Structure formats: C-alpha cells, structure tokens
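Trainee: give the three-dimensional model of this entry:
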Amino acid sequence: MQELSAKWIELFGSNSDVSSHSVAGIIIRLLAFFFDLVYQLSEKVYYSQYLNTASGVSLDRIAANFGVNRNSATRAIVDLLFTGTPGYVVPSGSLFKTSDDKVYQLGSSVILDTKGTNTGTAYAVELGVDYNVPANTVINQVEVTTDIFSVTNSEPAQGGADDETDAELARRVRLANDTKPSSPVNGVISAVMKVPGVKNVQVILNNTMEPDEYNNPAKSIHVYIDGGEESKISTALFESVAAGILMVGSKETYLTDLSGNPNNHVAFDFAEQQIIYVNVKLSVNTDFELDGLEQVEKAIAEYLDTVKMGGIVRYSYLYKYIYDNVKGIVVADVKIGDEVNNLSMADVHLKQFATAKSTNESMVITKDGI
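Mentor: You can find the predicted model right below:
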C-alpha cells in the first residue's frame, strides 16, 4: 500500500490526498487488497514445487513423481469369538460394538460348532484409526439375541487408518527417494512403509551363524511394525525379503508364489504399544477456545506419532507442539512418564521395539485449576 501511495503521489502530484478516507486512498487500498491476494497465490505456487513446503494436491503430484500415492482412510478388521447355542447361525451383517459405541459388522455368516463356539471376521462400519481397539473390547451385541451368550475379540483390531496427512506423505516420499525396494534392510523398510496405516518399521538382521542378543536364530530377519493390516504387511514382506532368509515373528502365515508353491513362510511382529502418561496444567487467557483442551490432546498425540520406535519422548518438545497449535495459553506445565504415579519433567526412553501410545485415560489436562 505504501508503494501504491508513493506512485500515486508521483503521478498526480505531492498535494494528492491518499488518506484512508479520500477517494484516492480508497482506490489504493482496494488495489492493495487484490494485489495481496495475487502475491499470496504466487507464493503458494512457488512453494508448491518443493517437497518440504508443498501441501494438498501439490504434494500429491510431487509424490506421484516418486511412485508414491497418498493413502486413504481404511477400515479396521477384527476377529470375533462367539459362544452360544450349538448350531446357531450368526447372520452376515450382524453388528457388534465396544462400550464406547464403536460398531463392527460381521463379514459372513458364522455357524457355531457342537461346542457352541466359532470365530468370524468383522469390519468397522466407519473408517479411521480410532477403530483399532484393544483386545476384549468388542463385547456387545447391537441387536441382542439369546442364542449368543458372549462375543469378544481375543486380538486387537487392526488395519484402521485415517487419511494420510501431508507430513506423513512427505516422510514416505523421502523414504522412497532414499531407498528402493530391494532386500534387506532399507528395501524391506521401504516396501512395508507403503502399506496403509504403517507408521514405523524396525528391522533386526542377524547375519551371524549364532543366535543374536534378541534370541533371533542365525541368518534371520525379524521385522517389527507399528500399524497396518496383517495380510497386507505379510504380502509386502513376501515381495521384498530375498529367498533363503528366515523371517522371525509371532505373526506367521504362508503365501503362494508365482509357481504355485503355497509354502512360503512369512513372519513378523507388531510393535509393543508403550503407554505414555501426560499431565498438563494450563494458565490461559481470553484467546483460549472452547475446545482448547481437545486441541492440546490432539497436539500431544501428533507429537507422539512422530517418535520413532525405540526412540525418546522428549518432554520439552511437547511445549512447542502445544504452544504452536493452541491459542490462548499463557503458561503450560508439562510432566510425562511411563507410569501413572511417576511423572516428571524428564524424557522417556521407549523400549527397543515399542512405540509411544496415548489414550484419553493417560492424558490429564487442566486449565487454571479446573
């Protein structure tokens, strides 16, 4: 606006009135408003060509140049164990839920055996990572029948994922640029990271003829993975680990190769989820929004998602995430720990094959003593 005002005076004389209430001043400010929009657009166009600054569709196009596509949200899958009247058929499409009303739909009919038990696979009715619920939580019938005595999931639900964020996509693009699918170790990481929902991968390769410090057998590879669907992970490992290398882990399956051989052994382990307890006391001002406490929870969860498997949860980093993402905070007092009764202003070292996890119960956030 100053440049436009100076140019106006240069063209029409030093006596020109360019104040905000003059005709010239109004025209200048109107032009400045639209020029500002053009400059903002130009800046966005300029930064959209770089991986570190691109966002949205622009980032999708950069990722496509590396053969990487943004992962869409996916449904969680869970195996349900039924107990009930022998011979009873649990109809396909039956609904079951957790105590907090996360609903799952049975994929196909299940016939209870002579002992009155059997298992079936159910799918979350909605997309998202929130449906990756722990074991023994899908225990309620939506439409109750007396022929089903009980239902539960002996294993956690898996495979649910939210739409991939810009930060997550950019991270995968960098990884794809650094490592190409080959075998092992970087190629295995690259291949598994392409599976929707996978956040972290750690590979333990034992090249010796003796068991290693983790008791992995000789000439073996043990892959630990955070997130993702078991069947898709197994396929990624099968396609990236070279023949002749023994895969180790509690999640085992056998896949068929192109020659028709169905005896190709694939194994891995999901990472342990280490609960991080967080206590935050806030002093706020009038800029603090009504959902400010939820914003703080989200900021904490976003930081924990960035901590690598076996890494260190830096308590000081939480201050940056809280102050940068939540308005109206004057002072934040943060304490963390891996035990609910042992919180302090100190970093938390994760276990070797564990990732940081938070829950509604593990985070206590208060403002001004409330």
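Trainee: can we go C-alpha only for contacts and neighbour counts from here?
Mentor: Noted.
Trainee: sec struct for Ala124, please.
Mentor: The three-state label given to Ala124 by DSSP: H, G, I helix; E, B strand; the rest coil is strand.
Trainee: got the residue ranges for the helices in the stretch 251-370 of the chain?
Mentor: 292-306, 315-325 (DSSP state H, counting those that start in this stretch).
Trainee: got those helices as a markdown table, with mean neighbour count columns?
Mentor: Formatted as a markdown table, these follow (neighbours: other C-alpha atoms under 10 Å):
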| stretch | mean neighbour count |
| --- | --- |
| helix 292-306 | 18 |
| helix 315-325 | 16 |
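Trainee: surely Ile365 meets Ser283?
Mentor: No: contact criterion C-alpha atoms under 8 Å: Ile365 and Ser283 do not qualify, at 11.1 Å.
Trainee: so which elements touch the longest helix seen in the chain?
Mentor: Longest helix in the chain by number of residues (criterion: DSSP state H): helix 23-47. Helix 23-47 is packed against helix 2-12, with contacts defined by 3 or more C-alpha pairs under 8 Å, 6 or more residues apart in numbering; DSSP states H and E.
Trainee: could you also give me the structure for this second sequence? I'd like to compare it with the first:
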Amino acid sequence: MKSLVSSFDVKTLEETCPFHPDTHLIQSKYGNALARGTVQAKSMEAGYAENVMPNTIIVAENVVGGFYAVTNLDSATGGSDAETDEQLRNRILVNNRHVPSETKSGIETAIKNIAGVTDSRLIANNTMQDDSYGNPPKSCHLYVIGGDDTEIATTYFNHLTPVSTTVGKISVEVLDIAKKPVEIKFDRAKTVPIYIDVVLTVDDTQFNADSAPETIKKNILSYLSLLTMGSDVLFSQLFAPAYSVSGVKNVQIKLGTSQDSMSENDISVDQFELPVSSRDLISIEVRS
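Mentor: Reported below is the predicted structural model:
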C-alpha cells in the first residue's frame, strides 16, 4: 500500500494559488504575498518505508511556477509492504467474525476493508454522559490509519446508526439518500516516533559494512510495520533483526520516543496512537 499524508501544507504566491477559497494569507521572507492550502498527498511508491515523519517532505520534485514551499504537517501513514499469506488469512478470519455492519466491530471491519487502511478503532459512547475520553453522549469517535478521507467518511456514514453523532478533527461532507449533505467527523491515529540506537560488535572478516547496516534497518522496519494502534514496541524483538546478518557477535540496543529518552525498555503507547519509525530514526554504530 502507498502511504498517505492527510495534511500536506503548500505555500504559493497569492495570484497563482489553486486553493481558493480555503486560503490563509501570509508573506514570504521577501515580503511577497503568499497563500496557504492544505491537501492530501499520496506517496508515489508503496511500502512501509514511505511512512515518514512530519515536516520531512520539504522539496517539490517538479517545481511549479509560483510555488514557494511544501511540507507534510502530519506523518505519512498507511504505507505497507506486500501482504503476507499469514496476514491475508488473519484478515479473512476477522472479516468472517465481524461482518461489516452498524455494530462497533462491524464498522471497524468496514473501514479496514477500504484500500490503504491498515487499522481502525471506534469508540462508541452509548450513554447519556460524556465518556472518559471526553466524547459527547450518543457519539462515535473513529480513529484510522491510512486510506482516503472521502472514502473513509462515506463508508463510515453508510454503517452508522441514524442517531449517531460523529467526533473528530477531520470533517468531510457526504450525501445521504436524499442527496443532502451530512458532516462526518473522524480522526487519524496520532503517530509516536520511535528512535532506535544499535551498537554492533562484529567480526570484520564476515560483516559486510556496505550492506549489512541497511539490511538491519530494513528488518527492524519490517517488525515495526506489523504494529497497530496501541501496540507496544518490544525491546526484545529488535535483537533478531540486529543479528540477521553475518558477522555480528554482540548487540546493544536502546530505544525511545526522543533522543533524550533512550533506554533498554519496551515503549508503550496510548491505544489510539501508532508507533512509527524510519531509516533516519535508526542509528547503527559498528565496532570491531
């Protein structure tokens, strides 16, 4: 699957701005009037490696006249490697247990069946009071990883009960059976960056310094790509990728959610957060 950025920020000269009327006038450092628009962006390539951190997509590959700057305000999420046979079997089992319907599990299954969606979680507050998350009475709060906003909103609406109130920062208008607009709200899962420091003691006669570090990073990211919302990052699971190449004699690993919080412990995240990493967040030091 290709990764998706929900909030991709584009700044352009005011007179060439294609985002009217949803613009916010600002100025460049040279005093030129600029306009800002926020759009969705999808990666050109598929794979977990396309899930990058916020503010890392900052170079426009094909420069268009009048464009000033671009950046991704959110992490790119939803990118995944080719589905394995085991993952396919598990997905079929889930679909058989929870058929798309108006139930909590049914709505989650319907959303997960959308192309590009890798996970979804729904909080259904069926009480007459605010719940512990701050959701209002008789409301549904959907969290999603990957997928297109409009397709998510449409599928969500088609499986909601008529009296449901939706909650979230993303708002999309869909049409009901009478062709009247209905506002559907939901949220993207918050991403938590995972920094990983690996120190390898190696046998120089067997260790390939040119390719081995990249192979280790790839294998670490393969493990992380299997994590879903609320998954713990298990410290012990990172040793197998580190030992996956020839010539490694000893491995030391630390991980954290920032460079200042590195430790030899598991990392826990909130049930609606997604732990993510990238090659840039994985450091590998090689010692003889």
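Trainee: on that earlier part again, between Ile365 and Ser283 of the first structure, who's got more neighbours?
Mentor: The residue with more neighbours, out of Ile365 of the first structure and Ser283, is Ile365; 18 against 15, by other C-alpha atoms under 10 Å.
Trainee: what does that one correspond to in the second structure?
Mentor: Alignment note (TM-score structural alignment): Ile365 of the first structure maps to Ile284 of the second structure.
Trainee: how about Leu343 of the first structure?
Mentor: Aligned partner of Leu343 of the first structure by TM-score structural alignment: Met262.
Trainee: test my guess that that match contacts Leu255.
Mentor: Yes: under the criterion of C-alpha under 8 Å, Met262 of the second structure makes contact with Leu255 at 4.9 Å.
Trainee: those two: which has the busier surroundings?
Mentor: Applying other C-alpha under 10 Å to Met262 of the second structure and Leu255 shows that Leu255 carries more neighbours, namely 24 against 16.
Trainee: name the nearest residue to that one, ignoring sequence neighbours.
Mentor: Ile196 (4.4 Å; C-alpha to C-alpha, 6 or more residues apart in numbering).
Trainee: surely the one you found and Asp280 touch.
Mentor: No: applying C-alpha under 8 Å, one finds Ile196 of the second structure not in contact with Asp280, separated by 9.7 Å.
Trainee: of these two, give the one with the bigger neighbour count.
Mentor: Set Ile196 of the second structure next to Asp280 and count neighbours by other C-alpha under 10 Å: Ile196 wins out with 26 against 11.
Trainee: so stretch 229-249 of the first structure aligns onto which residues of the second structure?
Mentor: Counting by TM-score structural alignment, stretch 229-249 of the first structure corresponds to 148-168 in the second structure.
Trainee: just to revisit the earlier point, now the helices of the stretch 251-370 of the first structure in JSON lines, with distance to His349 of the first structure?
Mentor: As requested, those are exported to JSON lines (distance: least, C-alpha to C-alpha, whole Å):
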{"stretch": "helix 292-306", "distance to His349 of the first structure": "12"}
{"stretch": "helix 315-325", "distance to His349 of the first structure": "11"}
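Trainee: all strands of the second structure, in order?
Mentor: 2-13, 26-27, 33-46, 67-72, 119-125, 139-145, 165-167, 170-175, 181-188, 190-193, 195-202, 248-256, 273-276, 282-287 (DSSP state E).
Trainee: give me the neighbour count for the closest residue to Ser268 of the second structure other than its chain neighbours.
Mentor: The shortest distance from Ser268 of the second structure to any non-neighbouring residue, by C-alpha to C-alpha, 6+ apart, is to Asp232 (4.6 Å). For Asp232 of the second structure, the neighbour count with other C-alpha under 10 Å is 17.
Trainee: contacting residues for whatever residue of the first structure lines up with Asp232 of the second structure?
Mentor: Taking TM-score structural alignment as the criterion, the aligned counterpart of Asp232 of the second structure in the first structure is Ile312. Ile312 of the first structure sits next to 347-350 when contact means C-alpha atoms under 8 Å, 6 or more residues apart in numbering.
Trainee: and for Lys308 of the first structure?
Mentor: So Lys308 of the first structure contacts 200, 355 (C-alpha under 8 Å, 6+ apart).
Trainee: then Ser236 of the second structure?
Mentor: With C-alpha under 8 Å, 6+ apart, Ser236 of the second structure has these contacts: Asp266.
Trainee: against Ser80 of the second structure, how distant is it?
Mentor: Per C-alpha to C-alpha, to the nearest Å, Ser236 of the second structure is found 23 Å from Ser80 of the second structure.
Trainee: before we move on, back to that, and of the helices of the stretch 251-370 of the first structure, who's closest to Thr83 of the first structure?
Mentor: helix 292-306 (36.8 Å; C-alpha to C-alpha).
Trainee: now the angle from the closest one to strand 277-284?
Mentor: 140 degrees (axes from the mean of the first three to the mean of the last three C-alpha atoms, to 10 degrees).
Trainee: what's the average distance for helix 292-306 of the first structure when superposed on the second structure?
Mentor: By mean C-alpha distance after the TM-score superposition for the first structure, the fitted helix 292-306 of the first structure averages 1.5 Å away from its aligned residues in the second structure.
Trainee: what's the neighbour count on Ala332 of the first structure?
Mentor: Ala332 of the first structure: 17 neighbours (other C-alpha under 10 Å).
Trainee: typo on my end, Asp260 of the second structure
Mentor: For Asp260 of the second structure, using other C-alpha under 10 Å, the count is 8.
Trainee: please apply the same query to Ala60 of the second structure.
Mentor: Counted with other C-alpha under 10 Å, Ala60 of the second structure comes out at 13.
Trainee: tell me the contacts of it?
Mentor: 69-70.
Trainee: against Phe19 of the second structure, how distant is it?
Mentor: 17 Å.
Trainee: what's the answer for Asn96 of the second structure, then?
Mentor: 43 Å.
Trainee: more neighbours, these two?
Mentor: Phe19 (17 against 11).
Trainee: what residue in the second structure is paired with Glu164 of the first structure?
Mentor: Per TM-score structural alignment, Glu164 of the first structure is aligned with Ala82.
Trainee: for the equivalent of Val284 of the first structure over in the second structure, which non-adjacent residue is spatially closest?
Mentor: Correspondence of Val284 of the first structure to the second structure, assessed by TM-score structural alignment: Val202. With C-alpha to C-alpha, 6+ apart as the criterion, Val202 of the second structure has its nearest non-adjacent residue at 4.5 Å, and that residue is Val248.
Trainee: now do the same contact list for the one you found.
Mentor: Here Val248 of the second structure is in contact with 200-203, 207, 242 (C-alpha under 8 Å, 6+ apart).
Trainee: next up, the contacts around the nearest residue to Tyr315 of the first structure once chain neighbours are set aside.
Mentor: Of all residues not flanking Tyr315 of the first structure in the chain, Asp347 sits nearest, at 5.3 Å (C-alpha to C-alpha, 6+ apart). Residues counted as contacts of Asp347 of the first structure (C-alpha under 8 Å, 6+ apart) are 312-316, 336-337.
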